[in-house]
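Enquirer: Need a 3D model of the sequence below.
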Amino acid sequence: MFPHLFQGLDISKFHCETCELAKHTRVSFHISSKRSSHPFHLIHSDIWGPSTIPNVSGARWFVSLIDDCTRVTWIFLLKQKSDVSIVIPNFHSMVQNQFGVKIKSFKTDNVRDSFNQILSPYFQSQGILHDSSCVNTPQQNGVAERKNGHLLNTTQVLLFQGNVPKIPSQVLDNKSPIEILKSFYPHFKTSNVLTPRVFGCTAFVHVHSQHRDKLDPQAIKCVFLGYSSTQKGYKCYNPSTRKFYISADVTFT
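Expert: Below is the predicted model:
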């Protein structure tokens, strides 16, 4: 009614309580460009699940562990969410033994039943800082949330297409996560250096003579799934018998 009374005033400094209650919105989040300067200084983690259908081993969850510096990602399947209390200490031991460093901090979502209650004593005993996001604010754990979304999308692509290329990331200056990790640890070698194969392709696993009769087939027709993390062999699956095989004696078509 009297606009001349408000000339020269900064309207942005006025706060209306009624407007706050009626028109309040969430804070916007921007993608952070900052990354740790060294591997394992910060690990992002998130638990996904439960899946409506368990896998053949009974797992319905998975936990992702992402190194902030290199973006190298480890995935562990879980039959129960509480299994994370075993996975995290084992992962930390692996990092210390293989890379000679200790994890400095963990960033997770606000899952009280898994991280806050089960793992808080472990984090405290190891001197690991634990930073969790606010309730219903997954944006604060964006690295792990985006990684899980990427993993699920990739899973769909693998199931539908049967092939996915290994493409470097622009976020990492067009280098793959393993390349970044090796720049810090030149002597680090991946556990498997077998020839890359197409996911889902037909694989014939050799049956050794001591496991078959003379007139039995000398190979089993399977589906190629990937590579063993503990043996130098291909991981294959026989849908008809629901059995897994890890073997170096495999041919592909």
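
Enquirer: from here on, contacts and neighbour counts on C-alpha atoms
Expert: Will do.

Enquirer: quick one: the helices in the protein?
Expert: Using DSSP state H, the helices assigned to the chain run over residues 17-23, 84-99, 120-126, 142-161, 177-184.

Enquirer: Format these as JSON lines; extra columns: distance to residue 135.
Expert: Listed next are these as JSON lines, based on distance: least, C-alpha to C-alpha, whole Å:
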{"stretch": "helix 17-23", "distance to residue 135": "20"}
{"stretch": "helix 84-99", "distance to residue 135": "20"}
{"stretch": "helix 120-126", "distance to residue 135": "17"}
{"stretch": "helix 142-161", "distance to residue 135": "14"}
{"stretch": "helix 177-184", "distance to residue 135": "30"}
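
Enquirer: Of all these, which one is nearest residue 238?
Expert: Residue 238 lies closest to helix 142-161 among the helices of the chain, at 16.1 Å (C-alpha to C-alpha).

Enquirer: buried ones in the closest one?
Expert: Residues of helix 142-161 classed as buried by neighbour count (16 or more other C-alpha atoms under 10 Å): 142, 143, 144, 145, 147, 148.

Enquirer: Following up with a second sequence; could you model it the same way so I can compare the two?
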Amino acid sequence: MKKSEMVKDLPDFEVISTDCHVCQYRKQSRLPFPTATWRATKKLQLIHTDVGSLQRTPSLKEVGSTFWKYKAKVENESGCKIQILRSDNGKEYNSHQFNSFCEEAGIEHQLTAPYTPEKNGVSERRNRFIMEMARCMLHEKNLPKEF
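Expert: As a prediction, this is how the structure comes out:
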């Protein structure tokens, strides 16, 4: 800017180093994840799941029970079997009981890498949408979050 005379009375600064380790460390960002190369082509071929709650995190037993009911309902209605279940690495999906059920039912259980919600983006985005909508409704009716 000084060379093109856009700013007047700007003092000359001497550049000591162009490799500032602190700057490089503080300005780093996570690289984007590659776009998925495989997509489900059949009903129930791939199910995305995650737990979201306005109140408390459901127990392992509640999550398992809810999934078994969901599985029975969608398989009966569609006539298809769930083939792959993709979930985050949360404790509710990473229990011995849950993994045993998936194995017995012939479901491939895929866990995403810890602390990478981007890898389970389908359910994370849907949960976010539902939570935003629920918060708006609670706020509109002047109800507490714990309602």
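
Enquirer: What value does the TM-score take for this pair?
Expert: Remark: TM-score between the superposed chains equals 0.66 [TM-score structural alignment, normalised by the length of structure 2]; 116 aligned residues with a C-alpha RMSD of 2.5 Å.

Enquirer: Of all the helices of structure 1, which one comes closest to residue 65 of structure 1?
Expert: Judged by C-alpha to C-alpha, the one of the helices of structure 1 that comes nearest to residue 65 of structure 1 is helix 142-161, at 7.6 Å.

Enquirer: That closest one vs structure 2, average distance?
Expert: Once superposed with structure 2, the aligned residues differ from helix 142-161 of structure 1 by a mean of 1.5 Å; criterion: mean C-alpha distance after the TM-score superposition for structure 1.

Enquirer: now for residue 181 of structure 1: what does it line up with in structure 2?
Expert: When structure 2 is aligned by TM-score structural alignment, no residue sits opposite residue 181 of structure 1.

Enquirer: how much space between residue 181 of structure 1 and residue 83 of structure 1?
Expert: As defined by C-alpha to C-alpha, to the nearest Å, residue 181 of structure 1 lies at a distance of 27 Å from residue 83 of structure 1.

Enquirer: what does residue 155 of structure 1 give?
Expert: 23 Å.

Enquirer: again with residue 219 of structure 1
Expert: 36 Å.

Enquirer: against structure 2, where does stretch 92-108 of structure 1 fall?
Expert: Under the criterion TM-score structural alignment, stretch 92-108 of structure 1 matches residues 71-87.

Enquirer: Can you tell me what sits against that stretch?
Expert: 43-50, 93, 106-112, 120 (C-alpha atoms under 8 Å, 6 or more residues apart in numbering).

Enquirer: Restricted to buried residues, select those in ChimeraX.
Expert: With 16+ other C-alpha under 10 Å as the criterion, this ChimeraX line picks the buried residues out of the contacts of stretch 71-87 of structure 2:
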select :44,46,47,48,49,50,93,107,109,111,112,120
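
Enquirer: The residue nearest the centre of structure 2 and residue 123 of structure 2: what is the separation?
Expert: With distances taken as C-alpha atoms, centre = their mean, residue 117 lies nearest the centre of structure 2, 3.0 Å away. Per C-alpha to C-alpha, residue 117 of structure 2 is found 9 Å from residue 123 of structure 2.

Enquirer: How about residue 33 of structure 2?
Expert: Taking C-alpha to C-alpha as the measure, residue 33 of structure 2 falls 16 Å from residue 123 of structure 2.

Enquirer: go on, residue 69 of structure 2?
Expert: Computed as C-alpha to C-alpha, the residue 69 of structure 2 to residue 123 of structure 2 distance reads 18 Å.

Enquirer: now do residue 99 of structure 2
Expert: 19 Å.

Enquirer: and if you look at residue 81 of structure 2?
Expert: 20 Å.

Enquirer: same thing with residue 82 of structure 2?
Expert: 16 Å.

Enquirer: again, but for residue 68 of structure 2
Expert: 18 Å.

Enquirer: Likewise for residue 57 of structure 2?
Expert: Note on residue 57 of structure 2: its distance to residue 123 of structure 2, by C-alpha to C-alpha, is 16 Å.

Enquirer: ok, now residue 65 of structure 2?
Expert: 19 Å.

Enquirer: Touching, residue 238 of structure 1 and residue 222? I think so.
Expert: Yes: the criterion here is C-alpha atoms under 8 Å, and residue 238 of structure 1 meets it with residue 222 at 4.6 Å.

Enquirer: neighbour-wise, which of those two wins?
Expert: Neighbours were counted for residue 238 of structure 1 and for residue 222 using other C-alpha atoms under 10 Å; residue 222 has more, 25 against 17.

Enquirer: Would you agree that one is in contact with residue 206?
Expert: No: counting by C-alpha under 8 Å, residue 222 of structure 1 does not reach residue 206; the two are 10.5 Å apart.

Enquirer: buried ones in the match of stretch 92-108 of structure 1?
Expert: Quick answer for stretch 71-87 of structure 2 (16+ other C-alpha under 10 Å): 81, 82, 83, 84, 85, 86, 87.
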